[in-house]
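Peer 1: generate coordinates for the sequence data below:
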Amino acid sequence: MTQDATTRTAPAAGQVEDDLEQVVRTGGQLAAAMNGVLQGKPEVVRTSIIVLLAEGHLLIEDVPGVGKTMLAKALARSIDASVHRIQFTPDLLPSDITGVSIFNQDQRRFEFRPGAIFANVVVGDEINRASPKAQSALLESMEERQVTVDGQTYPLPDPFIIMATQNPVEMEGTYPLPEAQRDRFMARVSVGYPEPASEVAMLDQHGASSPLEDLQPVTDAARMARVIAAVRRVHAAEAVRQYVVDLATATRRHPQIRLGASPRATLHLLRASRARAALNRRDHVLPDDVQAVAGTVLAHRLLLTSEAQMARQSPSTLVSEILQRTRVPGAATPRTAR
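Peer 2: Now for the predicted structure:
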């Protein structure tokens, strides 16, 4: 697992302000472009941008037809970078994703033909309709940002993000994602049905043509790399880092949770908190940042006990309960997450 460095050379105050300004400006431009396509879902759009800035991957789960693929494609088209789409189907092969070595008759040697995973932004549509074997082809690329084929390792481009959509597991023709793969997604969001007013606006805007056709890039891969580097430099005090660990530990000790948050989840929670702090023009992480992203970062990784499932508990509810019970740095008593 990639280590998140906590000791860095402190940049000058003016440089910090410039970096934060660039983060806020880029985030605002991405949000404006995406909100023009996805009506009435600003929080979902903001979470997507946070995951992008935090170098994570996003899982978009909901029923068909609510705009999951639209959200992923809107983010992809907002960035002037390489974009590939993978349509996950039951007959998809791992080599379709990672690539394959083909023997060149003229040169008498094998040549590597890159698969669809070799792009800055990868849109994985209906990821849980592919077989577990094809799903597992993403594991190395999601964690190590590389692909190994026939013993040869190939690095993936930078920046790199996978935005995958999936239907709920009770839908026909779906395969549940393995725990190891769910844990590699930094966050999971649910688009949900739009408000009536937003749906009316959608009918007006999408009736004649798709707004994606008119969406122009607002940034490029090089600028995104600089912005992501600025997010890495956002300071997280020792007390905040301990708070992140305390939340993860609480999920492992909760009597209704069979499998709690992994150390990778702890790292993802801190990175997402840094990205939210930077978008709010702060060079340091607050507990409020951790609380704001905890639900989307932790809930999809938790496995509940059979008793909790029978009681119709949800991982999101238990994360909210843990946030209320865990002492916040600088507070005398635990407080409810904002």
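
Peer 1: when you work out contacts or count neighbours from here on, use the C-alpha atoms and nothing else.
Peer 2: Noted.

Peer 1: buried ones in the longest helix seen in the chain, by neighbour count?
Peer 2: For the chain, the helix that runs over the most residues, judged by DSSP state H, is helix 13-35. For helix 13-35, the neighbour count (16 or more other CA atoms under 10 Å) marks 16, 19-24, 26-31, 33-35 as buried.

Peer 1: that one - contacts with which helices or strands?
Peer 2: Where contact means 3 or more CA pairs under 8 Å, 6 or more residues apart in numbering; DSSP states H and E, helix 13-35 is packed against helix 42-53, helix 68-77, helix 221-232, helix 263-279.

Peer 1: quick one: the strands in the protein?
Peer 2: 58-61, 79-80, 83-87, 99-104, 109-114, 121-125, 146-149, 152-155, 161-166, 187-189, 219-220, 257-259, 303-304 (DSSP state E).

Peer 1: angle of the longest helix of the chain against helix 263-279?
Peer 2: 100 degrees (axes from the mean of the first three to the mean of the last three CA atoms, to 10 degrees).

Peer 1: quick one, helix 13-35 and helix 221-232 angle?
Peer 2: Using the same axes, to 10 degrees: helix 13-35 against helix 221-232 is 120 degrees.

Peer 1: mind checking which of the helices and strands packed on helix 13-35 is nearest residue 188?
Peer 2: helix 42-53 (9.0 Å; CA to CA).

Peer 1: this one as well, want them side by side:
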Amino acid sequence: MSWIRPVLLRPRAGLLIVFAASIPVGAQIRKWTSPAESESSSLNPHTFTPYTIVSKEPVSSTSSIFTLRHNTARAEPDDLKDVWKKAVWSIQVKQPQLQIARAYTPLPPTTPAGSETEDDYGNLRLLIRKEHNGEVSTFLHRLPEGSAVEIRGPNIELEIPDDVREVVFLAGGTGIAPAMQVAHALAARPETRMHILWASRRKEDCMGAKSDSSDVIKPGRLSGWRSLFGLEEPVVIEDYRGEDTQPGRIVRELEALREQSKSSSGNGLSVDYFVDEEKSFIKPGHVSKLLQPATLQPRSLKGTRLLLVSGPEGFIEYWAGRKLWADGREVQGPLGGVLSQLDLKGWRVWKL
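Peer 2: Below you'll find the model as predicted:
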């Protein structure tokens, strides 16, 4: 047997499979950790599998959606469909020259939950930002369409409890991808409610977006005098010329998820947008309001309530405290940051 150089995972770049005791992992998802199962599947968590970049769609000056397809056009196993319904998961993409891997969270299918086709599950879509000094993201952005890449997974980061009733998701930057996975999974579940607070650095990332909450105001002189007189209006993210524009790709997909959730569950998804460039930031008050009983569903409805945080390391640390490494694995660590100072009675916090 030839010697194979191991692929290294940069700290906080490649996510390991770590679970909380309070949110057990189902047997169906655990099947992915079996080497015997991986041998017959095109995508498996043990070995890297060749995929082809079939398209690269720019969504901003720094980010693109990469669509990957298995080199043999082989459909993914049925178990992956169950993963879409039950879990937040990621895959690892290898940079072959440096022999390192980076974890990325696939975007959900664009077709409504429950009506996906084989193509929806056969393709993997990744929202990838070209990071400064990011070895893997720079490598991927340089590749033309038709190039081969190697991936492995899925890596399950969180199984969504069957009895979940409410989800508040704090997303920073490309941390919107796991939020969209959760929204897709909940769209087919009745009596659930989800609210996403998405913070972006640049307005180009969420062009044309409109927040659902009336107390999220577009910054600037107009919003200032309107707020003085109580004339609140949703945020409308404008383009570089200060003009309203059509929603960007990610915003359109969030709007589609919102419509799917309303039609299927009657409760649904709501999204608020915040932009650093516009001096609009998620504040503790925004989160506290969503945790109050009157904001979402009556507490008489039993079920799990999740408060999820995903995004850059600094974003997660600010809101929930730093994740830690123990015995070669990334673990949750103690709750810290802003959330540790809020009344979280009845809510489970999870850092993604």
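
Peer 1: where does the TM-score land?
Peer 2: Here the TM-score for the pair of chains, by TM-score structural alignment, normalised by the length of the first structure, is 0.26; 155 aligned residues with a CA RMSD of 6.8 Å.

Peer 1: can I get the strands of the first structure in JSON lines including mean neighbour count?
Peer 2: Putting those into JSON lines (neighbours: other CA atoms under 10 Å) gives the following:
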{"stretch": "strand 58-61", "mean neighbour count": "25"}
{"stretch": "strand 79-80", "mean neighbour count": "18"}
{"stretch": "strand 83-87", "mean neighbour count": "18"}
{"stretch": "strand 99-104", "mean neighbour count": "14"}
{"stretch": "strand 109-114", "mean neighbour count": "13"}
{"stretch": "strand 121-125", "mean neighbour count": "25"}
{"stretch": "strand 146-149", "mean neighbour count": "17"}
{"stretch": "strand 152-155", "mean neighbour count": "12"}
{"stretch": "strand 161-166", "mean neighbour count": "27"}
{"stretch": "strand 187-189", "mean neighbour count": "25"}
{"stretch": "strand 219-220", "mean neighbour count": "15"}
{"stretch": "strand 257-259", "mean neighbour count": "17"}
{"stretch": "strand 303-304", "mean neighbour count": "20"}
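
Peer 1: for residue 288 of the first structure, find the nearest of these.
Peer 2: Among those, the nearest to residue 288 of the first structure by CA to CA is strand 187-189 (17.3 Å).

Peer 1: roughly how far does residue 78 of the second structure sit from residue 85 of the second structure?
Peer 2: 11 Å (CA to CA, to the nearest Å).

Peer 1: of the two, who's got more company?
Peer 2: residue 85 (20 against 11; other CA atoms under 10 Å).

Peer 1: A helix includes that one, no?
Peer 2: Yes - counting by DSSP: H, G, I helix; E, B strand; the rest coil, residue 85 of the second structure is located in a helix.

Peer 1: so how many other residues sit close to the nearest residue to it once chain neighbours are set aside?
Peer 2: Excluding the flanking residues, the one nearest residue 85 of the second structure by CA to CA, 6 or more residues apart in numbering is residue 185, at 4.8 Å. By other CA under 10 Å, the residues close to residue 185 of the second structure number 22.

Peer 1: top helix in the second structure by residue count?
Peer 2: Longest helix in the second structure, counting by DSSP H: helix 249-265.

Peer 1: which positions within it qualify as buried?
Peer 2: 249-255, 257-262, 264-265.

Peer 1: which SSE is immediately downstream of it?
Peer 2: strand 268-275 (DSSP states H and E).

Peer 1: quick one: residue 298 of the first structure and residue 98 of the first structure, what's the gap?
Peer 2: 28 Å.

Peer 1: more neighbours: which of the two?
Peer 2: Neighbour count, other CA under 10 Å: between residue 298 of the first structure and residue 98, residue 298 has more, with 27 against 23.

Peer 1: test my guess that that one contacts residue 318.
Peer 2: No - the pair residue 298 of the first structure / residue 318 is not scored as a contact, 10.1 Å apart, by CA atoms under 8 Å.

Peer 1: list the residues that contact both of these two?
Peer 2: Both residue 298 of the first structure and residue 318 lack any common contact, where contact means CA atoms under 8 Å, 6 or more residues apart in numbering.
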